[in-house]
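Trainee: what's the 3D shape of this:
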Amino acid sequence: MAAPQPINRGPSLGFMRVIQVLFAINIIAVLVSCATLRSGTYTLGFSEVLDMVNLVFDGVSFWLIMQRSRGARYWIIGFSAFNIAAGTIYNAATGQFNVLDQLGASAFDIVLLLYFLFAKRPRQVLTVEFTARRCKELVVRAWDLWQPRTWSFWRSMIIYFCLFSIVGHWMEAGFCLFIKWGIVPGIYDPNSGIWHDYLNPFPVYGAGMVACAVLLFPIKNLLEEKLGGIAKPLVASFIVNALVCAVIELVLGLTSNMPDANGVYPLWDYSTMPFNFMGQICLQNTLLFGVVATLMTWVVYPALQREYLKLPEPMRQTFFVAVLVFYAIVVCLYVINITLPV
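Mentor: Alright, predicted model coming up:
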């Protein structure tokens, strides 16, 4: 009997395997560090937020290299260049720039940039790409992720509602940090609850995620089928998403955010923003919501739903129960406030 032949996986990753290990070490180290922080004992500055963004970069890079995706090379080149530029600009703007210090802080990004720009192995190994046929196959598979007549689909929607009610809180806090630092125009409340109690759920964001999955995802699939390719349906999807978000925010504003007799808006106030309508919506935030909705529709929801559908049914149900219990706890902690008689 002939011995089984080893599977040919192509050229080895080489130095990229070391890079993957470094990514993994950094992810674990940052997560452990965050887990040891206590509320009220720290502040989030530019460098801390950049570290969090880099955590996402490390995770995506690790995954793309593992998949041997051609996009990994462009992703790492682009993000490394962004890190170098962002750190340099920030330090120069705050008067902290020093050439040697900046070179030291950017050393890893410089190595990544040079390696993925000029080394031969990334070009030889990272070869998996999206062809036209591949895009068509993904559209067909995408429809499998939208099954609104099944309990499994709506169970996943409940899970996403619970989780993204909390994730949306974090995203709003991150956006307000950009306003605080003067990166984007706008106003924020320094005493708002977004700056503490980070598990406090904001249900509007959970509902937004469900809307992306139930409404915007099938529209995206139809646009891909009708327009073909990636660029045209992506742009069309972004426009649709931005318009839908604007309508939703306007309806919410007109029903729950009307100004009082003194002209004070209870929830948000865009009256000082350029290109605003009735102080309820503005062009900047409409475009931002469009970008986020497009990211959720094209990347986040499909990825999450594919992983969810890979789970055995008992595990899906167990996870569903765990999420419901967790969400019930945070709702009781932060939303429901019952005063007992003394």
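
Trainee: going forward, measure contacts between C-alpha atoms and count neighbours the same way
Mentor: Noted.

Trainee: quick one: the helices in the stretch 151-300 of the chain, in order.
Mentor: When secondary structure is read from DSSP state H, counting those that start in this stretch, the stretch 151-300 of the chain shows helices at 151-180, 203-211, 217-227, 231-256, 283-295.

Trainee: is it possible to export those helices to CSV including distance to Gln102?
Mentor: As requested, the helices of the stretch 151-300 of the chain are arranged in CSV below (distance: least, Cα to Cα, whole Å):
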stretch, distance to Gln102
helix 151-180, 23
helix 203-211, 38
helix 217-227, 43
helix 231-256, 37
helix 283-295, 31
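
Trainee: and of the ones you listed, who's closest to Asp197?
Mentor: helix 151-180 (9.6 Å; Cα to Cα).

Trainee: by contact count, what packs against that closest one?
Mentor: On a contact count with 3 or more Cα pairs under 8 Å, 6 or more residues apart in numbering; DSSP states H and E, helix 151-180 meets helix 203-211, helix 313-334.

Trainee: wait, which of those is closest to Ser61?
Mentor: For the helices and strands packed on helix 151-180, the distance to Ser61 is smallest for helix 203-211, at 24.6 Å, taking Cα to Cα.

Trainee: sequence B follows; please return its structure for comparison with A:
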Amino acid sequence: MQPAIAARLLGRQVSARIAPVCSAAQLLRALPAPPKTRAGLRMRPSGSDRSGKTMTDPRLFQLDKFEEESYFTPKTWGFWRGVIMYFFIFSLVGHWMEIPYCALMDALFGIVEPDYAAFVDPLHVPYWVYGAGTVVLTLVLLPLKISIVRRCKTLWGAALGFLVAAVAIAAVLETVIGLIINQPDAFGEYPYWDNSQLAGNILGQGWIVNDIGLGLVSLFYVWVVFPFCQKIFLSISPKAANRFFFIVLAVVALACVSWYVPQVFAALGLQGGVVLS
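Mentor: Alright, predicted model coming up:
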């Protein structure tokens, strides 16, 4: 066999053996990386916040459509840690938010008494109804938001649809609860609130202004506060997140002791543990 022919045949054999290896390597490089998961949370293929973003990275303070669909992970401790923590935090924050809201409603409609509780209670008094509201928002409206986001082409459209749904839900709840527990007595006095003379009232119980306000608060909490806070806690170590959790519990416990213990003493006729004569 001539040397030129032999070299040509040998080159074909080597190429035939190398080609499948090269093709397989190229195929592996072309395949997308599998999405990573951490504690049941669906993450981007590019990696987690902890590995790809730091506390100084501006991307950490942005939420996109992918993240608006995430963070509802009820099978994880991180999710319930957030639910419990936000319950206590917003029991205080809700009290603080009610003060300017009531001041605005009184300035516009003259419907809030000067001795209303939000005006006279110390700022460290928790209003548990607002904490309970955050739990309901997280467990009920967060899944609703995720469903709306997945059905809409844009986040703006999804946010508008969510706001309409939240206002409708608030109107139904306020009206139904009012019809159950807020019926007027024989003199026409309402035990808790009186919306019957306000324009835009619903069956004398609900009020569309309140419902729009609740819808906006729901939108802000479900779309910004909860996912942003969960994103921050996933960007730090579990030990640091748990440490912050227990600090929040301690602060709220101190606030409760400083408010409720004197109230109990006053109700029992005690002052500093001594019976008042």
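
Trainee: TM value for the aligned chains?
Mentor: Overall, the chain-to-chain superposition scores 0.68 on the TM-score scale (TM-score structural alignment, normalised by the length of the second structure); 210 aligned residues with a Cα RMSD of 2.6 Å.

Trainee: quick one on the thing from earlier: return the most buried member of the helices of the stretch 151-300 of the first structure.
Mentor: With neighbours taken as mean count of other Cα atoms under 10 Å, these reach their highest mean count in helix 203-211, at a mean of 21.

Trainee: Provide the aligned range in the second structure for that helix.
Mentor: Counting by TM-score structural alignment, helix 203-211 of the first structure lines up with residues 128-136 of the second structure.

Trainee: and Gly206 of the second structure, what's its match in the first structure?
Mentor: In the first structure, Gly206 of the second structure lands on Ile281 (TM-score structural alignment).

Trainee: that match: neighbour count?
Mentor: Summarising burial for Ile281 of the first structure: neighbours were counted as other Cα atoms under 10 Å, giving 24.

Trainee: now do it against Pro203 of the first structure, distance only.
Mentor: Between Ile281 of the first structure and Pro203 of the first structure the distance, using Cα to Cα, to the nearest Å, works out to 19 Å.

Trainee: picking that back up, run a quick check on the match of Gly206 of the second structure versus Glu249, I expect a contact.
Mentor: Yes - contact between Ile281 of the first structure and Glu249 holds when scored by Cα atoms under 8 Å: they sit 6.7 Å apart.

Trainee: which among the helices of the stretch 151-300 of the first structure is found nearest to Met16 of the first structure?
Mentor: Among the helices of the stretch 151-300 of the first structure, helix 283-295 comes nearest to Met16 of the first structure, with 27.3 Å by Cα to Cα.

Trainee: helix or strand next in line after that closest one, which one?
Mentor: Using DSSP states H and E, the helix or strand that follows helix 283-295 of the first structure towards the C-terminus is helix 301-310.

Trainee: where does that next one end up in the second structure?
Mentor: If you align by TM-score structural alignment, helix 301-310 of the first structure falls on residues 226-235 of the second structure.

Trainee: check which residues of the matching stretch are buried.
Mentor: For stretch 226-235 of the second structure, a neighbour-count test (16 or more other Cα atoms under 10 Å) marks Phe226, Pro227, Phe228, Gln230, Lys231, Ile232, Phe233, Leu234, Ser235 as buried.

Trainee: from Ile236 of the second structure, how far out is the fourth one?
Mentor: The spacing between Gln230 of the second structure and Ile236 of the second structure, counted by Cα to Cα, is 10 Å.

Trainee: then the second one?
Mentor: Going from Pro227 of the second structure to Ile236 of the second structure by Cα to Cα gives 15 Å.

Trainee: quick one: contacts for the aligned partner of Glu172 of the first structure in the second structure?
Mentor: With TM-score structural alignment defining the correspondence, Glu172 of the first structure maps onto Glu98 in the second structure. Under the criterion of Cα atoms under 8 Å, 6 or more residues apart in numbering, the neighbours of Glu98 of the second structure are Ala118.

Trainee: how many residues are close by Ala6 of the second structure?
Mentor: 10.

Trainee: fine by me, we can end here.
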